[in-house]
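Novice: next input, structure requested:
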Amino acid sequence: MEFLDQLLFYPLERLPFYLLTLIIAFTLHEFSHAYFANKFGDPTAKLLGRVTLNPAVHFDLLGIILLLIAGFGWARPVPVNRENFSNPRRMGIIVSAAGPLSNLLLGIVGCLIYAGMHQFGVIDGISNAKAVQGIHFFFDTFIVLNFFLFLFNLIPLPPLDGYRIVEDLVPRRVRAKLQQFEQWSIMIFLLIIVIPGFQNYTIRPLYDAAYNLSVFFLNMFKTLFGG
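Specialist: Modelled structure (predicted):
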């Protein structure tokens, strides 16, 4: 158990809450990409069965393992053919942004429910101490991790959604130059994330920002609820 605790990026006692959160977060993230791509006229994802909320369709085993060990990971990317869009650049931005925004929405909804449970005495009415601890662990994990995934996926480096958004925002000639360096950018990104010590300047600040977002929204909803 001690070996596992040292191996994992997250505390072992919270592992079930992280896994449950990832199932929800990754599934909705990839579903959102697939849904809007299909909505805008690209049937690629639909033909591959990706317009679904079935987690098994979206999960990538290596991506999940790395997220648990290194603090970052991925689901199976949704294939998108922008040439099928009537307005490839504008619709491409929406499709790319849909994933991260789904995580932002999940984080906000988590804050709303958690703040409501506090303010209306739902948690105080539970007598089982372990159940109360489990509720706190789950919402703390669910909220912060979804905000983290929102911020992480907006990093403008391949293969993240932020890079795809930048690709569609810049002129075509700039996009062609970006694509020339895409393979090297991926390698540099992975090295920066994986090399020991660099996480203090890459992953950790994103978690700090995600935590600050959670505090902001929780306080906002508590105020709205009259707390």
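Novice: from here on, contacts and neighbour counts on C-alpha atoms
Specialist: OK.
Novice: check which helix or strand covers the residue nearest the centre of the chain.
Specialist: Residue closest to the average C-alpha location in the chain (CA atoms, centre = their mean): residue 149, at 2.7 Å. Using DSSP states H and E, residue 149 sits within helix 129-152.
Novice: next: residue 124.
Specialist: Going by DSSP H and E, residue 124 is not in any helix or strand.
Novice: thinking again about what came up before, does the residue nearest to the centre of the chain touch residue 99 like I think?
Specialist: No. Assessed by CA atoms under 8 Å, residue 149 is found out of contact with residue 99, at 9.3 Å.
Novice: circling back: toward the C-terminus, what is the element adjacent to the helix holding residue 149?
Specialist: Next along the chain from helix 129-152, counting by DSSP H and E, comes helix 161-169.
Novice: this protein: strands as residue ranges?
Specialist: Counting by DSSP state E, the chain forms no strands at all.
Novice: could you measure from residue 75 over to residue 195?
Specialist: The spacing between residue 75 and residue 195, counted by CA to CA, to the nearest Å, is 22 Å.
Novice: of the two, who's got more company?
Specialist: residue 75 (21 against 9; other CA atoms under 10 Å).
Novice: let's compare: structure for the following, please.
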Amino acid sequence: MQALNQIQLLAILALPVLLAITVHEAAHGWVASRLGDNTAKMLGRVTFNPIKHVDPIGTIVVPVVTFMLAGFLFGWAKPVPVNWRNLKHPRRDMALVAVAGPGANLLMALVWALLIQVGLLLLQSSQWVALPLIYSGAAGVLINVFLMVLNLLPLLPLDGGRVLNAMLPPRMAYYFSRLEPYGLIILIALLVTGLLGSILLPLVIAAVGLLPGSGIVKELFFV
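Specialist: Purely as a prediction, here's the structure:
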């Protein structure tokens, strides 16, 4: 496969990133509504309309800047509001709401991986159809696996932190939750020092390796 330059990479990453963030956030809201809290639904956040989920800074400016300067995609969307008081089993249900986002990313990664396989089947007969499927599929796998792994880190306000918070004994959970205002600062510090990439990259590569089309993804993005 032909290597892509930064502009080409940014172009093929744009749609997968938008879908990954949108479906991730919509999944949080949908699961919350199923478990008794309609806050996100009433605010129009249980939707595939990306405008409802986009944070101008976190979804557009930060990812473009970090990608162009460091070759590393980093950003966030507007968090889906969840009122734990409306949930039938607050601690358990908050964990389920949290894990719905990474779960949606895993499902999307599988769909994009299947598109790679379709593209490979068409490669000899219709390259003009096959190559966009392969490149977009590889980008979709990468970004969804990356978001899944990132969000599963046990740090508030990430989804992994919310799952951990629900699993801790109430007293420990209280003290752990008090760290949430510092979570984004910690993430940025890890990013700037390079520690975030060192933590995420091996996990992302390992997770990608379990999916169909992993060889194409590694060839395009990790070689």
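Novice: after superposition, what is the TM-score?
Specialist: Overall, the chain-to-chain superposition scores 0.82 on the TM-score scale (TM-score structural alignment, normalised by the length of the second structure); 203 aligned residues with a CA RMSD of 2.0 Å.
Novice: list the buried residues for the helix holding residue 149 of the first structure?
Specialist: Using 16 or more other CA atoms under 10 Å as the test for burial, helix 129-152 of the first structure gives 137-152.
Novice: do the same with stretch 116-133 of the first structure
Specialist: Quick answer for stretch 116-133 of the first structure (16+ other CA under 10 Å): 116, 119, 123.
Novice: can you redo these as a markdown table with distance to residue 37 of the first structure?
Specialist: Formatted as a markdown table, those follow (distance: CA to CA, whole Å):
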| residue | distance to residue 37 of the first structure |
| --- | --- |
| 116 | 34 |
| 119 | 39 |
| 123 | 40 |
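Novice: contacting residues for the closest residue to residue 108 of the first structure other than its chain neighbours?
Specialist: Closest residue to residue 108 of the first structure apart from its sequence neighbours, by CA to CA, 6 or more residues apart in numbering: residue 217 at 6.7 Å. The contact partners of residue 217 of the first structure, taken as CA atoms under 8 Å, 6 or more residues apart in numbering, are 108, 111, 112.
Novice: repeat that with 10 Å
Specialist: The contact partners of residue 217 of the first structure, by CA atoms under 10 Å, 6 or more residues apart in numbering, come to 107, 108, 109, 110, 111, 112, 115, 143, 223.
Novice: what does the fourth one align to in the second structure?
Specialist: When you say that, I think you mean residue 110 of the first structure. Residue 110 of the first structure maps onto residue 112 in the second structure when the alignment is built from TM-score structural alignment.
Novice: closest to residue 14 of the first structure out of the buried residues of stretch 116-133 of the first structure?
Specialist: residue 123 (19.0 Å; CA to CA).
Novice: my read is that that closest one contacts residue 114, right?
Specialist: Yes. Judged on CA atoms under 10 Å, residue 123 of the first structure makes contact with residue 114 at a distance of 9.2 Å.
Novice: can you get me a residue count around residue 11 of the second structure?
Specialist: Residue neighbour count, defined by other CA under 10 Å, stands at 12 for residue 11 of the second structure.
Novice: likewise the one 4 residues further on?
Specialist: For residue 15 of the second structure, the tally of surrounding residues (other CA under 10 Å) stands at 13.
Novice: re the thing from before, shared neighbours of residue 149 and residue 99 of the first structure, anything?
Specialist: Shared contacts of residue 149 of the first structure and residue 99, defined by CA under 10 Å, 6+ apart, comprise 25, 26, 29.
Novice: separation between the counterpart of the second one in the second structure and residue 104 of the second structure?
Specialist: Same thing as residue 26 of the first structure. Aligned counterpart of residue 26 of the first structure in the second structure: residue 21 (TM-score structural alignment). Residue 21 of the second structure is 10 Å from residue 104 of the second structure, where distance means CA to CA.
Novice: anything in contact with each of those two?
Specialist: Common neighbours of residue 21 of the second structure and residue 104 (CA under 10 Å, 6+ apart) are 27, 144.
Novice: output the longest helix belonging to the first structure.
Specialist: Counting by DSSP state H, the longest helix found in the first structure is helix 88-119.
Novice: so which other helices or strands are in contact with that helix?
Specialist: In terms of contacts (3 or more CA pairs under 10 Å, 6 or more residues apart in numbering; DSSP states H and E), helix 88-119 of the first structure is packed against helix 15-39, helix 129-152, helix 161-169, helix 203-224.
Novice: compute the inter-axis angle for that helix and helix 129-152.
Specialist: Note on geometry: by axes from the mean of the first three to the mean of the last three CA atoms, to 10 degrees, helix 88-119 of the first structure and helix 129-152 are set 160 degrees apart in direction.
Novice: need the contact partners of stretch 124-131 of the second structure.
Specialist: The contact list for stretch 124-131 of the second structure (CA under 10 Å, 6+ apart) reads 1-2, 115-123, 133-134, 137.
Novice: from the chain's centroid, how far away is it?
Specialist: When C-alpha coordinates are averaged (CA atoms, centre = their mean, to the nearest Å), stretch 124-131 of the second structure and its chain have centres 29 Å apart.
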